[in-house]
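Participant: Structural data only, the sequence is not supplied:
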C-alpha cells in the first residue's frame, strides 16, 4: 500500500471515528419523554443512564492500553467499532431500562476507547500535522454531539425512539471499512521508556493540569447531556422542543473552538493559558445566567455555557503537544481522560441526587460555576510550557 493511500485511509478512519464519538451520548436525553411512554424511567434511572457516558469513558481508560500494546491501535479500533455497533442495536431493541443501560454502556465503552486512541492515531499517521488533524477530528466530534441532540426528536417523530437510537449504528458500521484496510499497519505500541516508567504518570504536574483542563469540559459536557433538557424544562419553563434545541446549541458551540483552538495551540504556546481562562469565564457566566434568568434571552446564557468547554480541544491537543514520545501520548491520554471521567461520573450522579432531594437545579448550576472557577487555576501550570516526559525523568 502506498504512503499516500495509507494517509487517505487514515484520515477517513479518523473522520468516521470522530463522527461516532458522541452520538450515543447526546441522542438519549432529548428522547426521555418518548421512551417513558413505553419503558419506565424514574428520575433515578435517568440519572444512572446519565452517568453511563462518563462512567464508561473512565472504565475505557483501563481497557485501551493492554490491547493497543498487544495488537496495535488499528485492530483495537476495529473491535471498538464492533462494540459500538452492538450497543446501538441493543439500545434500539431494549425491552426495559436494564437493557437500555447495558446497550448504552456498550456504545460508550467503545467510544471511550476511541477517545483514548484518537490522539495516538493522529501522532502515528500525521506527526507533523498534529494541530490541523486534531482540529479536524475534534470539529467532527463536536458535530457528532450536536447532530445526536438535534436529530434525536425529528428521527423519533419519523420512526419512533427505537429508530432514532438505532440508526446511529449504520455510521459506526462505515468506520470498519478504512480500519480493516489499515489492519496490516496495526503493530503493537511500544511501552513507556524505562526511565519514565520508573515514575508514575501522576507525578507530572503538567499531566495533572491537562486532567484539570479536560475535567472541567467533561463535567460541563456530560452533566449537560444528561440533565440540561430536564433542567431547562423545570427551572426555566421551556418546551420539550426548545430544550432539545438549546441542548443542540450548547453542543454546536464546541465546533468553532474545535476548528480554531488546536491550530492556535500548536502555533502559539503562549495562548494555552488564556484559552483556559476564557473557557472558565464563559462557564461561570453561563451558569449564573441560567440560574438567575427569568426565561428571556435564555439562548444567550446557554450559549455562554456552551463556550465553557472551549478548552476541550486544547486538552486533546495538549496530549500531543506536551508529550515527546507516542508512548507518552497514550499514557497521558489514559491518565487525563480516566481521571476526568471518574470525576465527571461522580458529579453527574450527585446532580441527580440533589435534584431528587431538593426538587430544584440550583446545585447543578452552582456546581458548574465552581468547577469553572477551579479550572482557571490549571492555566498557571499550563503556562509554564513543560513536557510530561521531562517532568518524569528529572
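Facilitator: That came in fine, so what should we check first? Because the structure is predicted, anything quoted here is derived from the model rather than measured.

Participant: Please count neighbours and contacts with C-alpha atoms only from this point.
Facilitator: OK.

Participant: Which residues does stretch 51-67 contact?
Facilitator: 25, 73, 76, 101, 104-105, 108-113, 116-117, 218, 222, 226, 330, 334-335, 337-342, 344-346, 348-349 (C-alpha atoms under 8 Å, 6 or more residues apart in numbering).

Participant: Mind checking which of these are in helices?
Facilitator: Assignment to helices by DSSP state H places the following of the contacts of stretch 51-67 there: 25, 73, 76, 101, 104-105, 108-113, 116-117, 218, 222, 226, 330, 334-335, 337-342, 344-346, 348-349.

Participant: Going by neighbour count, which of those residues are buried?
Facilitator: 25, 73, 76, 101, 104-105, 108-113, 116-117, 218, 222, 226, 330, 334-335, 337-342, 344-345, 348-349 (16 or more other C-alpha atoms under 10 Å).

Participant: where exactly do the helices run in the stretch 151-300 of the chain?
Facilitator: For the stretch 151-300 of the chain, applying DSSP state H, counting those that start in this stretch gives helices covering 161-166, 168-181, 194-197, 205-235, 240-252, 254-267, 272-292, 298-307.

Participant: what's in contact with the third one?
Facilitator: Read that as helix 194-197. Applying C-alpha under 8 Å, 6+ apart, the contact partners of helix 194-197 are 389, 392-393.

Participant: The nearest residue to residue 360 once chain neighbours are set aside: neighbouring residues, count only.
Facilitator: Leaving aside its chain neighbours, residue 360 sits nearest to residue 235 (7.1 Å; criterion: C-alpha to C-alpha, 6 or more residues apart in numbering). By other C-alpha atoms under 10 Å, 20 other residues sit near residue 235.

Participant: Just to check, residue 235 is in contact with residue 361?
Facilitator: Yes: counting by C-alpha atoms under 8 Å, residue 361 is a contact partner of residue 235 at 6.7 Å.

Participant: Other residues contacting stretch 336-347?
Facilitator: Contacting residues not belonging to stretch 336-347 are listed as 51-55, 57-62, 116, 207-208, 210-212, 214-216, 218-219, 222-223 [C-alpha under 8 Å, 6+ apart].

Participant: my bad, should have said stretch 162-180
Facilitator: Surrounding stretch 162-180, the residues in contact under the criterion C-alpha under 8 Å, 6+ apart are 9-10, 12-13, 16-17, 19-20, 23-24, 27-28, 74-75, 77-78, 81-82, 84-86, 88-89, 91-93, 152-153, 155-156.

Participant: Structure two is appended below for comparative analysis:
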C-alpha cells in the first residue's frame, strides 16, 4: 500500500479528519470549492510566518524592550502550549458554532493577535498578541484537515500538499525578508505586515460561509465532531499509554519539536552573536525552513517505494545532531549552510514521518487516534521546555555553549529514539 506525506498529515493531525466521511446533502459548487481552497492557502501563509518572523527579529525586540533571553524563550513557548491544548478547544467550538464559523473566528483572532503584538512596544502587548495568534493557529492546525475532507474529498492529497507547501515556503520567506522589512521601518512593521494577509483570509472565510448558506449545504458538522471525539476517547483493547513503543514515538516526535521551536526562537540571535550579519542570519533561517518542503517530498517517495523507515528516521535524527553541533561548535563561515540544511532536513522529515507512523504502526483507526493524541500531548509538553531552558542557560553563562551542549545531548538521545520508534512491528 502506498502512502503520501500529504495524505498522512491529513489523516492524522486530528481525529476529526478520520471521522468526517459523511456525504453532504448538496454538493458544493465550483465557486465554493475554489473559495475554500483560496481561504485555506491564505490561512496557511500565516500558520508559521508570525512565529518564525518573531524568531528572526527576536534580538531587536530583546534590545528594544530590555528583555532577557529567558523571557524571549518563554515567549517562544507560547505557541507550543497553545498547540498542546488545541485538540480540546477546536472540537468544542466547531460543534457549538460550526466549522466555517470557527475558521472565521480563527482567522479573525490571528489578525487581531498580529496587530496587538505590534500595537505598542511593550511586553504586555507582545505577550497578549502572541497568545491570541497562537490560539488562532492552534484552531487552524486542528480543523484544516476536516475542512479539506469536507469540501475537497476527491483532491485531499493535492490540497493538503499545497497547504503543507505554503506552510514551509512562507515560513522560510518570513525568516528571509524579516530584516529587510526592519530596514524599511521597524521590527513592529516586519511582524505586523502579516496581519493584512490574515485580514484577507477573514474575508475569504466570510465568503465561504455566505456561499454555504446560499447553497443551503448541510454537512452535519455536530455529528462529525461528536463521532471524532467519541472515537478518540474510546479506549482500545490496550491503552497506548501502557505500550512502550508509543512512548518511543512520542519522545521521538517531542525532541524534534523541541529543536524546531528552539531554533525558530533563537537561531538568528545565535548566528548574529557568532559573527554573521543580520541579513546572513535571516537567510540561514530561511534555508532551515525551506528545506522542509523537499524533505517531505523525499519522505513521500521513500515511503511509497517501501524503503526502510528506520534508515530514514536515523538519517533525519543524525541530521538534527549534525546541524545543532555545527551551529554550536564548528566553523560557520562556508559551513553554516550545511548545518542549516542538515537540521532543516531532520526537522522536516521527523515530524511528517511521525504522523505517518500513527497510521502505519496502528492496528486500526481507533488506536491511531489514541496514538496521535498521546504523541502530540507528550511531544508538545517536551517541546515547551526547549526555548525556556535554552534561554535560561544563555542568560546563566552569557554564551551559547551551555545552550548548544544541551541541544546536542538531546539530539544524540533522539538518535536512539529514532531506532526504537521505527521497530518493524505494530503497536501492541
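Facilitator: Nice, I can see it. What you see is a predicted model; the values in this text were computed from it and never measured.

Participant: related to what we said a few turns ago, so which of the helices of the stretch 151-300 of the first structure comes closest to residue 123 of the first structure?
Facilitator: For those, proximity to residue 123 of the first structure was assessed by C-alpha to C-alpha; helix 254-267 is nearest, at 13.5 Å.

Participant: what comes into contact with that closest one?
Facilitator: Outside of helix 254-267 of the first structure, the residues within contact range by C-alpha under 8 Å, 6+ apart are 130-132, 134-136, 138-140, 142-143, 271-272, 306-307, 309-311, 313-314, 317, 321.

Participant: Equivalent analysis for stretch 121-138 of the first structure, please.
Facilitator: The set of residues external to stretch 121-138 of the first structure that reach it, using C-alpha under 8 Å, 6+ apart, is 7, 10, 14-15, 18, 73, 119, 255, 258-266, 313, 316-317, 320, 326.

Participant: Any chance of a ChimeraX selection covering the buried ones in those?
Facilitator: Applying 16+ other C-alpha under 10 Å to these, the buried members can be selected in ChimeraX as follows:
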select :10,14,15,18,73,119,255,258,259,260,261,262,263,264,265,266,313,316,317,320,326
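
Participant: re the thing from before, of the contacts of stretch 336-347 of the first structure, select the buried ones using a PyMOL command.
Facilitator: The buried subset of those, as determined by 16+ other C-alpha under 10 Å, is captured in PyMOL by this line:
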select buried, resi 51+52+53+54+55+57+58+59+60+61+116+207+208+210+211+212+214+215+216+218+219+222+223
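
Participant: Alignment lookup: residue 59 of the first structure to the second structure.
Facilitator: Matched by TM-score structural alignment, residue 59 of the first structure corresponds to residue 85 in the second structure.

Participant: tell me the secondary structure for that match?
Facilitator: Three-state assignment for residue 85 of the second structure (DSSP: H, G, I helix; E, B strand; the rest coil): helix.

Participant: and stretch 254-267 of the second structure, which stretch of the first structure?
Facilitator: Counting by TM-score structural alignment, stretch 254-267 of the second structure lines up with residues 215-228 of the first structure.

Participant: And residue 185 of the first structure, how far from residue 117 of the first structure?
Facilitator: Using C-alpha to C-alpha, to the nearest Å, residue 185 of the first structure is found at 15 Å from residue 117 of the first structure.

Participant: again with residue 165 of the first structure
Facilitator: For residue 165 of the first structure, the distance to residue 117 of the first structure equals 25 Å [C-alpha to C-alpha].

Participant: which residues are contacting stretch 143-159 of the first structure?
Facilitator: By C-alpha under 8 Å, 6+ apart, the surrounding residues in contact with stretch 143-159 of the first structure are 18-31, 34, 161-165, 241, 244-245, 247-252, 255.

Participant: and that stretch, how far from the second structure on average?
Facilitator: For stretch 143-159 of the first structure, the mean distance to aligned residues of the second structure following superposition is 1.5 Å (mean C-alpha distance after the TM-score superposition for the first structure).

Participant: What span of the second structure is that stretch aligned with?
Facilitator: The aligned range for stretch 143-159 of the first structure is 169-185, by TM-score structural alignment.

Participant: Quick check: buried residues in the matching stretch?
Facilitator: For stretch 169-185 of the second structure, a neighbour-count test (16+ other C-alpha under 10 Å) marks 169-182 as buried.

Participant: Same question for stretch 125-135 of the first structure.
Facilitator: In stretch 125-135 of the first structure, counting by 16+ other C-alpha under 10 Å, buried: 125-126, 130-135.

Participant: Now the two most distant members of those.
Facilitator: So for these, where distance means C-alpha to C-alpha, the most widely separated pair is 125 and 135, at 14.9 Å.

Participant: Now residue 101 of the second structure. Nearest residue, chain neighbours left out?
Facilitator: Once flanking residues are discounted, residue 101 of the second structure sits nearest to residue 209: 7.2 Å by C-alpha to C-alpha, 6+ apart.

Participant: Surely the one you found touches residue 98?
Facilitator: No: look at residue 209 of the second structure against residue 98 with C-alpha under 8 Å: they stay out of range, at 10.0 Å.

Participant: Can you pull the residues that touch both of the two?
Facilitator: Counting by C-alpha under 8 Å, 6+ apart, nothing touches both residue 209 of the second structure and residue 98.

Participant: who are the neighbours in contact with residue 119 of the first structure?
Facilitator: Here residue 119 of the first structure is in contact with 134, 316-317, 319-320, 329-330, 333 (C-alpha under 8 Å, 6+ apart).

Participant: what about 7 Å?
Facilitator: Contacts here follow C-alpha atoms under 7 Å, 6 or more residues apart in numbering; on that basis residue 119 of the first structure touches residue 320.

Participant: And for residue 390 of the second structure?
Facilitator: Residues near residue 390 of the second structure by C-alpha under 7 Å, 6+ apart: residue 403.

Participant: Residue in the first structure paired with it?
Facilitator: Match for residue 390 of the second structure (TM-score structural alignment): residue 351.

Participant: Give me the distance between that match and residue 239 of the first structure.
Facilitator: Going from residue 351 of the first structure to residue 239 of the first structure by C-alpha to C-alpha gives 21 Å.
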